[in-house]
Structure formats: structure tokens, C-alpha cells
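Participant: Here is a sequence with its predicted model. Questions after.
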Amino acid sequence: MSFGFSLSDKLKKLSVADDDDEIDDSLVIGIDFGTTYSGVAWATRIDFENNQINFITSWPGNGREEGKVPTELWYDDDDGPVWGYEVPADGDPFRWFKLLLLRTEDLDPELRTSDFVIRTRTMMEESDRTVVGLITDYLRLLWEHIMSTIERARGEAVVEALAIHVVITVPAIWKGYARQAMKDAATKSGMLDSRLAGATKLTFVPEPEAAALSTLIEQGSGVQPGNVYVICDAGGGTVVSAS
């Protein structure tokens, strides 16, 4: 769990590192959109100055504080899509749908035969749903919770006045078409809708790269020439290393 926190934490520092001016009057939201679980962290300019990163640990349908929420989606015939911890115990939710943004031939051979992948693909065909549609619905519900959480913490008027920069993690193995599909889903979810404070910026960050940056930032001045850091991103669907 702490690894997910660290990854989401440094996403925001990464997102503003190349543009100091953007830190002024802005809100940066990092979304670790995972295969099995997803996490969110956020910070404003003042938060950055105080070295404070805010994590979302309260989720609908769950009375406990948890660092992440299940990346699961279930469709109720009466109430529409239900996500995360709100999925009933007897529900049969869509799982691992993030992986289906890759074409079958681009998936790791072991993932092609995964029960979750096969089951989700079959459910999509039977319900006439698309992977972009599933991710759109999930991100929309997640985004609504993100914004309501931040507005409760800082006030709706304050949040409305801030320009937003969204940073979403993506697997390093993803090809260009998968990233484009992810961007389409993010756009359709409403998170990039125009606001009075200006356009919302979207950045994708490879998961192992974000983890590597996290390690370097945590080490600070302790990083010396010749040091070697090996990062293992043991995700829910894939395992990737970087050094």
C-alpha cells in the first residue's frame, strides 16, 4: 500500500517540475489507475510549499480508511453503474478491464488466458459494452468522488478558482493507441470539462518512471553519481522493472 502512496505522491511533483509558473493557483491531482486497485492524491500550490500531499482514503461504500479503491464496475439495472467498494458482495463486476485497452496480440501471453480477462471480455460482448465505455464510467464516478472530497476539504469556491492538472499513471508497455483510448475515456468522463479557471491539463506518466522519480526525490541530496536504483512495479496485471 505504501508503494501506491509513494507513486501517487510524486506524480504531482513530476507534473509541475517542468513549469514553475504552473504551481501558482493550481490544483494537481494524481490518479494511480490500477488493474486491481486505484489510488488518488492531490495538492495545491500551498500544499507543495509546505511539502504536504493529500491522499484520498475515504471511499463510498466502505466505512474504513483505505489507501485505494477496487477498480471494479458493476451495472445495476435500476441505478446504473456501481463502482469500487459499493459493488455488492453478490455482484459480478467487471474487473481488469484496463488491460483490454491493449489488443489481444499486444497482451502478455499469460494475460490472454487470465480468467479475469476472458471473463471481462465475455461480459463486454454479452452486454454490448466497450472497454472505453467501462473506463469512462469508472473514471466519471471516481472523478465525482475526487472533486467532492477536495471541495469538502478546501471549499467549493476555492476549488472552482484553481486551474487543474490531472496526472494519470499508465503501464510502460502501453502502445500509443492504448494511451489515446485512455485519453478518450478521460475526456468522456468529464474530468477535462472546461472550467472558469481555464482548461484542465492531462498528463500520462509511465508507472515505473513515476516510481523511479519517487525514489530519487525521497533520497534528495543523498543521490550521488554512480548510484543505481532498481524499481520493481509489481502491479495487479503486470510486473515491470526500471533502473
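Facilitator: Noted; the coordinates are in hand.

Participant: CA atoms for contacts and neighbours, from now on please.
Facilitator: OK.

Participant: This protein: helices as residue ranges?
Facilitator: Assigned by DSSP state H, the chain shows helices spanning 2-16, 45-49, 109-112, 115-127, 131-154, 156-160, 176-189, 207-219.

Participant: Mind listing residues that contact the second one?
Facilitator: Pointing back at helix 45-49 there. 23, 24, 25, 26, 27, 53 (CA atoms under 8 Å, 6 or more residues apart in numbering).

Participant: If you rank those by neighbours, which is first?
Facilitator: The most crowded member of those is residue 27, carrying 24 neighbours; neighbours defined as other CA atoms under 10 Å.

Participant: How much space separates that residue from residue 169?
Facilitator: Per CA to CA, to the nearest Å, residue 27 is found 17 Å from residue 169.

Participant: Check residue 37 too.
Facilitator: 12 Å.

Participant: One more: residue 15?
Facilitator: In terms of CA to CA, residue 15 sits 11 Å off from residue 169.

Participant: ok, now residue 232?
Facilitator: For residue 232, the distance to residue 169 equals 15 Å [CA to CA].

Participant: Those two: which is more packed in?
Facilitator: residue 169 (22 against 14).

Participant: I'd assumed residue 30 was in contact with residue 44.
Facilitator: No - using CA atoms under 8 Å, residue 44 makes no contact with residue 30, being 11.7 Å away.

Participant: quick one: which of these two has more around it?
Facilitator: Neighbour count, other CA under 10 Å: between residue 44 and residue 30, residue 30 has more, with 28 against 23.

Participant: Please list all residues in contact with the closest residue in space to the more buried one that isn't next to it in sequence.
Facilitator: Among residues not flanking residue 30 along the chain, residue 167 sits closest, at 4.7 Å (CA to CA, 6 or more residues apart in numbering). By CA under 8 Å, 6+ apart, residue 167 lies in contact with 11, 12, 15, 28, 29, 30, 31, 202, 203, 204, 205.

Participant: putting a second one here so we can go through both:
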Amino acid sequence: MASQGGTAETNNEIWQGENKIVIGIDIGTTQSGVAFTYLVKGGKPQIHRITQWPGQVANSQTTKIPTVVWYDNQTAVSFGAEALSRDKRMDAEDNGWVLAENFKLHLHPEHMRADNLMMNPLPNGVPLSQIYSDFMGYLFKQTKSYFEDHIVDGGSIWEKYISTVEVIIAHPNGWHSREQAFMRNAAVECGVFNTPGSTIAKNITTFVYDRKDRDSQCVMLGDRLLIRRCIQLLPRNRSSN
């Protein structure tokens, strides 16, 4: 049952595994979003969709942000909604920043690229792997901030369980081992989860959705499907109430 804001219960199932943080991300060509759940043994999973991002209008409750990054030479300086603000556009013009946008198209395998597809060039000297790593790092840092602000004792819970976090990355049908490995590496290289005892390198799962399926829109983190699938992909240590 959905609740107000960015929170919803998945169903009546009770989580019987160990306490765990699960984060689902979807980096789309033009928009991206994040959802997470804090699984508590004996409790019903609740999904939290991030609805507060830097640069958004206050109380807009928008779950998606533009998939864009401004670069000053090879350094990422602004992301998402904030990057498209008037102030940041002026900063970019004054300082010669270069915008990385639609960069997901560069990762598509050849069979998914239309003959007439016009891809935006990447910023000079910035490899695609760095853009993904920088953008994921931004998403995860904002997730941490939102988690700490919206979960009771969120700061201490994050510190306690972040080393065993499960990360689910959505990607389109047609991406295979090359693209999946690329996304996993970017999540590791962003550095957000490099904590003592971290198992992040083993705890990243890719989740395929069909771009032609109507339900694929649910994966855009404005819905509960991604986190439901996240939980389903975990060991089945749960029972129905």
C-alpha cells in the first residue's frame, strides 16, 4: 500500500533475513532516480524513493533528475537538476565547462544503436567510465544524505550496514556481460562504499527490464517495482504475515 511522499510498503511479507540496506538505481539516457529500503528482521519492507535533490524546487517531490554532469577540464563540478539551474549554466559559460549528457548511449552495444543516432561527444579527456563513476558517486552520496534524514537513527544505521549494502542496477534488455561489468565497476570505483570490510564488489546485481514493456516505466524509480525486484533477488529469508 502506498503512503504519502516517497515511501510505500511492498506487501504483507515479513523480512526474516539479517538487517540490510538495499539501494536500487536507474541511470536513464535523460533521467535517473534512486530508491532504497532498509530491511529489518521481522519487519515489513518499506520502499523510499528519493524525492529531494539539489537544484529542485522545494517540496516538488520529484523522483527523477536529469542525467547530466558538468566538467571543468576532467573534474566533475555539478550534477543533475542543479547542473541545469540558471546559476550553474552561467558558471559553465564563464568557466568553459563542458556538459556530459546522453552518455548512456555510448555504452549501448552496436546492435542497439540506430544508424541515424547522433550521440553527444564526451568531454575531452573524460572517459565514459569516469562519467558513470562520477554520476553514481553523486547518486549514492545523495542517497546517504536522504537516508540519514528520513530513517530514524539513519546516520548510525548507515554506518553499521553500509559495508554489506546490496546495490541493484537497472539496465535495458539487450545489455549483456560487457555492459553489466562496466556498471558494476563504476559502482565500485565511485568510492562511496570503500569502507572497512565492505563487500560491495560482490553485492552488485544488475536487473534487466524490457524497454518495449509498458512496465519498464516502473523501473524508473517512480514506482515500487525495482525495489520489489531487489528484494526478490536476495536470499529468500522471508515469510508471509
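Facilitator: Thanks, I have the structure now. No experiment lies behind these values; they were computed from the predicted model shown.

Participant: about what we covered before: same list, the helices of the first structure, but as a markdown table with distance to residue 102 of the first structure and mean neighbour count please.
Facilitator: As requested, those are arranged in a markdown table below (distance: least, CA to CA, whole Å; neighbours: other CA atoms under 10 Å):
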| stretch | distance to residue 102 of the first structure | mean neighbour count |
| --- | --- | --- |
| helix 2-16 | 23 | 21 |
| helix 45-49 | 35 | 14 |
| helix 109-112 | 11 | 13 |
| helix 115-127 | 11 | 14 |
| helix 131-154 | 10 | 18 |
| helix 156-160 | 35 | 14 |
| helix 176-189 | 6 | 17 |
| helix 207-219 | 16 | 19 |
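
Participant: And those: which comes nearest residue 195 of the first structure?
Facilitator: helix 156-160 (7.5 Å; CA to CA).

Participant: Run through who's touching the closest one.
Facilitator: Residues outside helix 156-160 of the first structure that contact it (CA under 8 Å, 6+ apart): 27, 150, 151, 195, 196, 197.

Participant: Residue 32 of the second structure versus the most centrally placed residue in the second structure, what's the distance?
Facilitator: With the centre of the second structure defined as its mean C-alpha position, the nearest residue by CA atoms, centre = their mean is residue 25, 2.6 Å away. Distance of residue 25 of the second structure to residue 32 of the second structure, given as CA to CA: 8 Å.

Participant: Same check on residue 60 of the second structure?
Facilitator: 16 Å.

Participant: Same question for residue 107 of the second structure.
Facilitator: Relative to residue 32 of the second structure, and taking CA to CA, residue 107 of the second structure is found at 16 Å.

Participant: Could you do residue 24 of the second structure as well?
Facilitator: 11 Å.

Participant: now residue 165 of the second structure
Facilitator: 20 Å.

Participant: just the strands in the second structure please.
Facilitator: 7-9, 13-15, 20-27, 31-39, 46-49, 65-66, 68-72, 75-79, 98-101, 166-172, 204-209, 238-240 (DSSP state E).

Participant: So which elements touch the second one?
Facilitator: So that's strand 13-15 of the second structure. Secondary-structure packing of strand 13-15 of the second structure (3 or more CA pairs under 8 Å, 6 or more residues apart in numbering; DSSP states H and E): strand 238-240.

Participant: Buried residues, the strand it packs on. List them.
Facilitator: The neighbour-count check on strand 238-240 of the second structure (16 or more other CA atoms under 10 Å) flags residue 238 as buried.

Participant: next one: stretch 50-59 of the first structure
Facilitator: Buried positions in stretch 50-59 of the first structure, judged by neighbour count with 16+ other CA under 10 Å: 53, 54, 55, 56, 57, 58, 59.

Participant: That stretch: end-to-end distance?
Facilitator: 26 Å.

Participant: what residues does that stretch touch?
Facilitator: In contact with stretch 50-59 of the first structure (CA under 8 Å, 6+ apart) are residues 5, 9, 39-43, 47, 64-69, 85, 145-146, 149.

Participant: what's the answer for stretch 114-130 of the second structure, then?
Facilitator: Under CA under 8 Å, 6+ apart, the answer for stretch 114-130 of the second structure is 71, 73-74, 98-103, 105-107, 182, 186.

Participant: do that again at 7 Å, thanks
Facilitator: 74, 98, 99, 100, 101, 102, 105, 186 (CA atoms under 7 Å, 6 or more residues apart in numbering).

Participant: and those residues, which two are the farthest apart?
Facilitator: 98 and 186 (20.9 Å).

Participant: more neighbours, residue 60 and residue 32 of the second structure?
Facilitator: Comparing residue 60 of the second structure with residue 32 by other CA under 10 Å, the one with more neighbours is residue 32, at 21 against 10.
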